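In: this one's sequence-less:
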């Protein structure tokens, strides 16, 4: 008999709170109840035709002749034991210009005076760009790129912080048919070099420096180290951001200033239309081991889904002020900070700095200053805010403009969801909890604010046009309430087309596991409840097997965060001679100022909390989920997108090799955790088991 536990993930946490769609949104939302029923029926009948209608929201220079072609991974008749490489195309023969759809068409429609971007720098400098301003700046940048020898198909790596220039150069690259790859401004020279080298980029765009946590940090030397010896890099284009506050090494003949070549360029540019399958960008996945994958997204299908999903699940309106807090190098920012909102003609806020600079209330100030209506951020930041403001943002800040909240990245813990909804949204703003990945390009699972009954911690249902299943290792659907593997069982327009330079890796990473079913699988676990709503259980690689019970890290973390003494938690599996694996919980205390520079203090705090938290988890979700070890730490290792890198926690406990840590938001976190573990070992006179 097959042990079902080998193929499913145990569901232990129960969440019964529900929040119905507000009556006013049910009446006025872009997608209301009647619309939703119709869209679901249309998409279920013919999902390709559904996405064709969504594509008609864009401006096409030439219509497509074939809406969709799909060649799945099947046994290769010419290579025994091999699968063919899957290939998708959307809107074949159609031609459009992505930048024109995001900027020019709004100006042509007489909306050039509408603000497109409110930029706020960390030091407090501000500038607003109207759509007409943005058009002129993008045209200048497009002409400058052409003058630097960049053309259709050339790759440009953009190594900048969150600046207006980052948005401008990204749109300009798209405008001329080149391919952009944005890199987090805090990455090391090694990480930048990998992306420049892997793409064969002709141009690197960077800055003299950036403002981070109240300091001017030089970046030009890092950029120089990244391109040293790479003959395919013809120029380095440098934005002056910090000026005399940071040194600027210079290579004559290669390096050029933005103000010399972009600001002086002609502000008129004739945009060419490109085929829908023209590559738009390459975005690299992050991970603790292995070579990052450069996922390739193309133009027509990606923009169709980016634009429609933004319009639908953020209920995009002409008077919205949208703020997605992600770094521009993250796929969330590509889709819901650049292409989605701009294609829909919205006003946006972009902020350069960190949320705690110069004080923890900076985000509340920005929301109030610009009248932000939709605020889209990561659960990890919400949990940080909970430690800073347990009773919610100070009443001195007026957040009444907020009408929708959104979360992205990891699953949001129910208690963090409730704090966000009640304390930030005033109990009136629905929380749009979105599930998607770099590989999917746009949202796949999310509530629609005028339709969906919300459940704290659940991403609810697939959007119209998307179909998802929860299956076991054989690809069979698991019963409602059971946890399994989340798969997508039909194609979608924004899907990554390949891995840059390695199509077989694309096949093996996403399509080979369930090739006999034709399912896409990117590594996440989930469960579907009795109502049909989906609950994400985290990465399957993070599942902990305790005495044969496969436990979700997300559920254990949610139980821990529900305790008033815990602000944030990261859970991982560690070796145990008796149970195979045991649970180690790394927790950040709710009191943000606890033991800041005292590793021994963190250990004493852990000893005080261990029995309390073990008992709490046992009461919340069952004795099997009790952590064996509780380690109190000042911070957790997170990617720039806010995801906790749980495998690094396990590696730290085991004392093993940490692998690739270039995607970490702050690598110094690892040293602080190592110091706590060393102090713990000294205290117990033995290793952490």
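Out: Yep, that arrived. Just so it is clear, the model here is predicted, and its values are computed rather than measured.
In: contacts and neighbour counts: CA atoms only from here.
Out: Will do.
In: Residue 538 touches residue 554, doesn't it?
Out: Yes - in this structure residue 538 lies within contact range of residue 554 using Cα atoms under 8 Å: 6.0 Å.
In: Name the residue in these two with the higher neighbour count.
Out: More crowded of residue 538 and residue 554, by other Cα atoms under 10 Å: residue 554, with 25 against 18.
In: For the more buried one, what is the enclosing helix or strand?
Out: For residue 554, the host element (DSSP states H and E) is helix 553-561.
In: What is that helix packed up against?
Out: Applying 3 or more Cα pairs under 8 Å, 6 or more residues apart in numbering; DSSP states H and E, we find helix 553-561 packed against helix 414-419, strand 534-539, strand 566-576, helix 599-621.
In: So which elements touch whichever helix or strand comes after the third one?
Out: Yep, that's strand 566-576 we're talking about. Note on strand 566-576: by DSSP H and E, the next helix or strand toward the C-terminus is strand 580-589. For strand 580-589, the packing partners by 3+ Cα pairs under 8 Å, 6+ apart come out as strand 544-546, strand 566-576, strand 629-632.
In: Report the buried residues of strand 580-589.
Out: Neighbour-count burial for strand 580-589, counted by 16 or more other Cα atoms under 10 Å, picks out 581-589.
In: Okay, strands next: where are they in the stretch 101-250 of the chain?
Out: Secondary structure of the stretch 101-250 of the chain by DSSP state E, counting those that start in this stretch: the strands cover 115-120, 126-130, 155-159, 179-183, 203-207, 209-212, 215-218, 235-239.
In: and the fourth one, how far out from the chain's middle?
Out: Taking the mean C-alpha point of strand 179-183 and that of its whole chain, the gap between them comes to 15 Å (Cα atoms, centre = their mean, to the nearest Å).
In: put this beside the first:
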């Protein structure tokens, strides 16, 4: 990067206008010496309590930690109701754009009205406090409506990504045993998918069928509706018992009660659902959103994540709605073929704050360079990215070409188990250094630990594990239905002191800013050298005919461990060229890293199996490798 380019980026960052969270507030947050005092200050400043809490933090590793013990809170009052006595009442809360171009706008008042109707309806069906409600739907407004309806009555919502199979859905239903499942007739995200048929198939595989299934009509496709079990969303919302509902009994929840569950990736066979509590989660969703994005009355904010991920929960639903933000919700995913829709949406709704991924920005860059699909977005003031490292060429193109050097860019490190972001530069405040995630956000007790000595690392350029040295309000409470597994998996001991293991590696640079080095389980010790699987993959992709690849390590009787590379070619070659291609790939690895990184086997595949968020499914590849 040129020094001129750097200065332009830093100036935009420093000049970022802050209205909602001022420097005085941030200085106040940073002035506290202990966690309990600062958490108490934040909880009283940013949340509305029906009953004050008596303790900020209680508990230990064995019994689990509780935050804001004794406090009682009405979540919907903090998310929506507080806005109904202000000018925000008639402000757009959700602007939804369907994959087919259909559009809907919900004001804070109309969103509240539909949430109360939905809450009234599911109460009538017998859903009660503590019951699980499975939401298996694409990014549509009704998904958010049911999430908020659950928080109103104290039911636990479980959002499960719409792309997963019936088998996977059945496993989760068996695990959490929901009283109610909500789905759609079809999904048109990335093409048509028969959602209701998939749910019906999952129901045939479960131990205990949910009592009810509510179906949102998305395409109007005729689907099977089982009498007494299946109900249309539009029918229950138009029922006069719920249609005229304007309020429900005001029943606050305990701050430490479970608000929602989120299934996440795991290295154990059983499904793993993290649980999050009302008080701690809502506090950090709100505070971290304000730290990262702030708010102005004229903002239009777009988070391109799927609602089903923690980024979607915290920075597409709860954080921005608590802040009174206008949230843009898009049903589809942006790819090379529909990149024009991204520009259409940004132009039409004057998006000025964007939370996305480097992959999406790369897609836009490719669309501009290869398909000539491009419009500059001068309205963008802030672009936050997360989920992967931003490469220099993507950052430079996005800043100079896409945003005409008008936007601030920040890199965010979020942790699912922590309920949201834990590292990032705060726009308008502090330092900014590209290639890093800066420093831990205020109040986050994150440090770098040596994985061998278990000592805190303060030196630069020394790799370790990012850990939390003490409990944190939004941290997951436990793994549902698996007592003790959360503590065993995440809470570790170093010289008699507990710490929370994130599993993510990092190192400080000479300025004390954090550089992420990847998952520690993707880092290997081979030939006395630490090697990252990602590093080897990047080397292989330097070979001209490689489209994508994945490297795994498997046990080997002779060597103890060996590497296998799966490669997808840009152009399929005749088998007679197979050996030469393998030799060329090996030569590329030798040139980029060295002999120590050479895989024992190089195999060719048509695809690389990936999760919905783009992560390589290495465990599945290991199973395939063993069977081949």
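Out: Good, I have the coordinates. None of these values were measured; they are calculated from a predicted model.
In: mean offset of the helix holding residue 554 of structure 1 relative to structure 2 (after superposition)
Out: Comparison of helix 553-561 of structure 1 with structure 2 after fitting gives an average deviation of 5.3 Å (mean Cα distance after the TM-score superposition for structure 1).
In: Give the buried residues for that helix.
Out: 553-561.
In: And those, which is closest to residue 158 of structure 1?
Out: Ranked by distance to residue 158 of structure 1 (Cα to Cα), those are led by residue 554 at 33.5 Å.
In: Quickly note the distance from the closest residue to the closest one other than its chain neighbours to residue 568 of structure 1.
Out: Closest residue in space to residue 554 of structure 1, ignoring its immediate chain neighbours: residue 537 at 5.5 Å, by Cα to Cα, 6 or more residues apart in numbering. Distance, residue 537 of structure 1 to residue 568 of structure 1, using Cα to Cα, to the nearest Å: 17 Å.
In: do residue 151 of structure 1 as well
Out: Taking Cα to Cα, one finds residue 151 of structure 1 at 46 Å from residue 568 of structure 1.
In: who has more neighbours, the two?
Out: A direct count of neighbours by other Cα under 10 Å for residue 151 of structure 1 and residue 568 places residue 568 higher, at 29 against 17.
In: ok, that one to residue 321 of structure 1 distance?
Out: Here residue 568 of structure 1 is placed at a distance of 29 Å from residue 321 of structure 1 (Cα to Cα).
In: what does residue 386 of structure 1 give?
Out: Taken as Cα to Cα, the span from residue 386 of structure 1 to residue 321 of structure 1 is 24 Å.
In: Save the helices and strands packed on helix 553-561 of structure 1 as TSV, and put in distance to residue 254 of structure 1 too.
Out: Listed next are those as TSV, based on distance: least, Cα to Cα, whole Å:
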stretch	distance to residue 254 of structure 1
helix 414-419	49
strand 534-539	43
strand 566-576	45
helix 599-621	47
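In: Of all those, which one is nearest residue 461 of structure 1?
Out: Closest approach to residue 461 of structure 1 among those (Cα to Cα): strand 534-539, 6.1 Å.
In: tilt between that closest one and helix 553-561?
Out: Calculated by axes from the mean of the first three to the mean of the last three Cα atoms, to 10 degrees, strand 534-539 of structure 1 forms an angle of 100 degrees with helix 553-561.
In: which bit of structure 2 covers strand 534-539 of structure 1?
Out: Aligned using TM-score structural alignment, strand 534-539 of structure 1 spans residues 514-519 in structure 2.
In: who touches that stretch?
Out: Identification of contacts with stretch 514-519 of structure 2 by Cα atoms under 8 Å, 6 or more residues apart in numbering yields 435-439, 463, 503-509, 532.
In: For the buried ones among those residues, write the corresponding ChimeraX selection.
Out: Per 16+ other Cα under 10 Å, the buried members of these correspond to this ChimeraX selection:
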select :435,436,437,438,439,463,504,505,506,507,508,509,532
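In: Which of the contacts of stretch 514-519 of structure 2 sits closest to residue 74 of structure 2?
Out: Nearest to residue 74 of structure 2 among the contacts of stretch 514-519 of structure 2, with distances taken as Cα to Cα, is residue 439, at 33.0 Å.
In: which residues does the equivalent of the closest one over in structure 1 contact?
Out: With TM-score structural alignment defining the correspondence, residue 439 of structure 2 maps onto residue 461 in structure 1. By Cα under 8 Å, 6+ apart, the contact list for residue 461 of structure 1 reads 445-447, 532-534.
In: picking up where we left off before, can you check which of the strands of the stretch 101-250 of structure 1 gets nearest to residue 30 of structure 1?
Out: strand 115-120 (21.0 Å).
In: Onto which residues of structure 2 does the closest one map?
Out: Counting by TM-score structural alignment, strand 115-120 of structure 1 falls onto residues 92-97 of structure 2.
In: compared with structure 1, how much does the matching stretch deviate?
Out: Looks like 0.9 Å for stretch 92-97 of structure 2 (mean Cα distance after the TM-score superposition for structure 1).
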